[in-house]
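Student: sequence and predicted structure, then a few things I'm wondering about:
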Amino acid sequence: MMTFEDSLHVVAAVLCKSTGEVLLARRPAGSEDAGYWEFPGGKRESGESAHAALQRELREELGVQIERFAPLMRIPQQQAGRHLVLDVWLADGEGLQPQPLLGQQLAWQHPAQIDPYSLPAADRPALAALEQPGLYAITPDFPDGDSAVASVLACIAQFQRSGIQRLQVRLPQLSLDRRAMVLSLVQQQFHGEVLCNARDAADMGLAERAGVGLHLSQSLLQSLSKRPTGFECVVGSVHDVDALRHAERLSLDAAVLGPIKPTRTHPEVTAIGWHGFVRLREQSALPMYALGGLCVDDLAIARQHGAQGIAAIRGFVKSDPA
């Protein structure tokens, strides 16, 4: 069993203003990862609580005293042969006047304006948690026919009431023409980001014509040598470390990994559990959604295992997740 001493435990604070801006600190020359921007924080000592470590680091780095923190996410990573755990917390930065006490450069920036690759790898999932939706809904399967359109739109209405802001239209049993019609109707009625499930070039063409994002199947993802152009958002399904690393090489916006728990929709697939999710989370800085048997109530535990959020087919609509 891994002990505290076996890992490098780091805490970081996302200090937020009412404008949505967050505080970044740039590591000075001569320090590890010099030149990278990061969320303020540092190493947690053995026997020290996360809150105590945050308060100490913020006093030493910025000269500020903060009493209240809310958990954002915990990010496990394997870096240079060591196991790192980054514990990220939210705090109110309104009215603060931080000082660069360690010679670092400070800047307030809006998350959407921050280049993820200007941050150390472990910080990137935290940035994604600030700017990408935590809940990612997937349309259930509906049999082809006129009733499918009404069923999809009824499902969309439930997603809207649940506050879903990212939606994957996945209707493989429908003809290409009918899927095009459904995509058009969904765009009119869903007030959020729409992605089209893509298993082949025809599906990618459909998404491009509709002007929506892409969700790549693992097989299609692994067949590509570069990120598809012309799409604001590209997400991919991954089931193993090779696919995950390929998704990262293609600079996808996020990956979806699972199933975490057994599901009714894919009963033949063995669940990987949270332990399996963490094993893959450690291998990549790519934002990752956990999928399989989850519902809205699982978002907090998902983020404590390094997930950007959760994806679900029925978990956002019915009381019994799948």
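Tutor: Yep, that arrived. Here the structure is a predicted model, which is why all the values come from computation and not from measurement.
Student: from here on, just use CA atoms for contacts and neighbour counts.
Tutor: OK.
Student: any figure for the gap between Val212 and Val186?
Tutor: Distance, Val212 to Val186, by Cα to Cα, to the nearest Å: 11 Å.
Student: what is whichever helix or strand Trp89 is part of packed up against?
Tutor: Element membership of Trp89, judged by DSSP states H and E, is strand 82-92. For strand 82-92, the helices and strands in contact under the criterion 3 or more Cα pairs under 8 Å, 6 or more residues apart in numbering; DSSP states H and E are strand 7-16, strand 70-79.
Student: so which bits of the helix or strand just after it are buried?
Tutor: Per DSSP H and E, the first helix or strand lying C-terminal to strand 82-92 is strand 105-109. Under the neighbour-count criterion of 16 or more other Cα atoms under 10 Å, strand 105-109 has Leu106, Gln109 buried.
Student: and here is the other one:
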Amino acid sequence: MIHVAAAVIDDGAGNIFLAKRPDDKHQGGLWEFPGGKVEPGESSEVALARELDEEIGIKVNQVESLIQIPYHYSDKSVFLDVFRVTGFSGEAWGREGQEVRWVPLNELDSYPFPAANKPILNAVLLPDKLLITKAYSSVSGCISGTESAINAFSLTWFMLRQKQLSEEGYAHWVRTMRAASQLNNRRLILSCSVELANSLKGEALHLTSQRLMAMSNREEFSGRFLGASCHSLEELNKAQLMQCDYVTLSPISPTKSHPSTPVLGWKAASNIIAQAALPVFLLGGMNQSDLMQAKSIGAQGIAGINAWCS
């Protein structure tokens, strides 16, 4: 397996640095996050600094781990050790003659990437804190509660999970929340059937583990982001087979809602994440204070209800 260190470089203004692979190389003509092979005896961080100096002429000052991706092409296997570069000096350019450019976050989806880079793209676009709505008795209460949590904790994505509603009722809540101006600039993730999500033209859908296991083709969902609830390695593997863009893994710790449910714990979660080629949110008993520990074991971040909803 080829060990590669790759970088997501942000210019501080919301633009991400991309480089185009030469036509004569593997996956040539596609865009990628810059980096290169980790040499024997070299740490990923040292390799990344060396490669970015050689390829695009910058000196790395500060990095943080973003995601690790084991990926298997038909002709080779790669292990991508991906870092977010949070500080650098110099001006990035194509030192090896490659085409490069700074791309706004909201335009990244229009660029063709190698398949192994798709999880990196998702990790860049996804937040590190995912709000799941608690059960509300009215849509107005849900809007108010969601807005309060979003403002208090600087949240950008939220999942509308309201198991008590019929499909007709859920659709009404979705349309009402979409019309709420205070939520317009936040990403709404639907939690319903694939059929209902498609009829609502949802751009993001989160599947229950039951719906995930029943799914036979990723193309059943017409939106951009597909997520799923996972509680085991078997379900994670199914999510990867369905080309999900992320998963939640739960329960990590005991929860108020399911106090008798056996928990995975941090060690088991770490072992499962190590086999994941997609972003993973930890769920179940999570609090804001758990975010850094979640990231330290390779998770995208945390998801929760009680962590942010009062």
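Tutor: Perfect, I can see it now. The structure displayed is predicted, hence computed values, not measured ones.
Student: could you check the angle the strand holding Trp89 of structure 1 makes with strand 7-16?
Tutor: Orientation check (axes from the mean of the first three to the mean of the last three Cα atoms, to 10 degrees): strand 82-92 of structure 1 against strand 7-16 gives 20 degrees.
Student: mean deviation, strand 82-92 of structure 1 versus structure 2?
Tutor: Once fitted to structure 2, strand 82-92 of structure 1 is off its aligned match by 4.2 Å on average (mean Cα distance after the TM-score superposition for structure 1).
Student: higher neighbour count, Val212 and Val186 of structure 1?
Tutor: Using other Cα atoms under 10 Å, the more surrounded residue of Val212 of structure 1 and Val186 is Val212, with 23 against 20.
Student: show me the contacts for that one.
Tutor: Each residue near Val212 of structure 1 by Cα atoms under 8 Å, 6 or more residues apart in numbering is listed here: Glu193, Val194, Leu195, Cys196, Phe231, Glu232.
Student: and the last one, how far from Leu195 of structure 1?
Tutor: Pointing back at Glu232 of structure 1 there. The spacing between Glu232 of structure 1 and Leu195 of structure 1, counted by Cα to Cα, is 10 Å.
Student: ok, these two, which is more surrounded?
Tutor: Leu195 (26 against 13).
Student: so the aligned partner of Asp290 of structure 2 in structure 1 versus Ser284 of structure 1, what's the distance?
Tutor: The equivalent of Asp290 of structure 2 in structure 1 is Asp298 (alignment by TM-score structural alignment). Distance, Asp298 of structure 1 to Ser284 of structure 1, using Cα to Cα: 22 Å.
Student: again with Phe190 of structure 1
Tutor: Taking Cα to Cα, one finds Phe190 of structure 1 at 31 Å from Ser284 of structure 1.
Student: now swap in Ala290 of structure 1 and tell me
Tutor: Distance, Ala290 of structure 1 to Ser284 of structure 1, by Cα to Cα: 14 Å.
Student: okay, those two: which has more neighbours?
Tutor: Taking neighbours as other Cα under 10 Å, Ala290 of structure 1 and Ser284 compare with Ala290 leading, 30 against 21.
Student: the nearest residue to Arg26 of structure 1 once chain neighbours are set aside: neighbouring residues, count only.
Tutor: Nearest residue to Arg26 of structure 1, sequence neighbours excluded (Cα to Cα, 6 or more residues apart in numbering): Trp37, at 4.2 Å. Neighbourhood size, Trp37 of structure 1 [other Cα under 10 Å]: 25.
Student: for Trp37 of structure 1, what are its contacts?
Tutor: For Trp37 of structure 1, the contact set (Cα under 8 Å, 6+ apart) comprises Leu24, Ala25, Arg26, Arg27, Ser118, Leu119, Pro120.
Student: just the buried ones from those?
Tutor: Among these, the ones that count as buried by 16+ other Cα under 10 Å are Leu24, Ala25, Arg26, Arg27, Leu119, Pro120.
Student: kindly reformat those residues as a markdown table containing distance to Ala243 of structure 1.
Tutor: Compiled in a markdown table, the buried ones among the contacts of Trp37 of structure 1 are given as follows (distance: Cα to Cα, whole Å):
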| residue | distance to Ala243 of structure 1 |
| --- | --- |
| Leu24 | 31 |
| Ala25 | 33 |
| Arg26 | 32 |
| Arg27 | 32 |
| Leu119 | 23 |
| Pro120 | 22 |
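Student: sort out for me which of the residues you listed are in helices.
Tutor: For the buried ones among the contacts of Trp37 of structure 1, membership in helices holds for none, with DSSP state H as the criterion.
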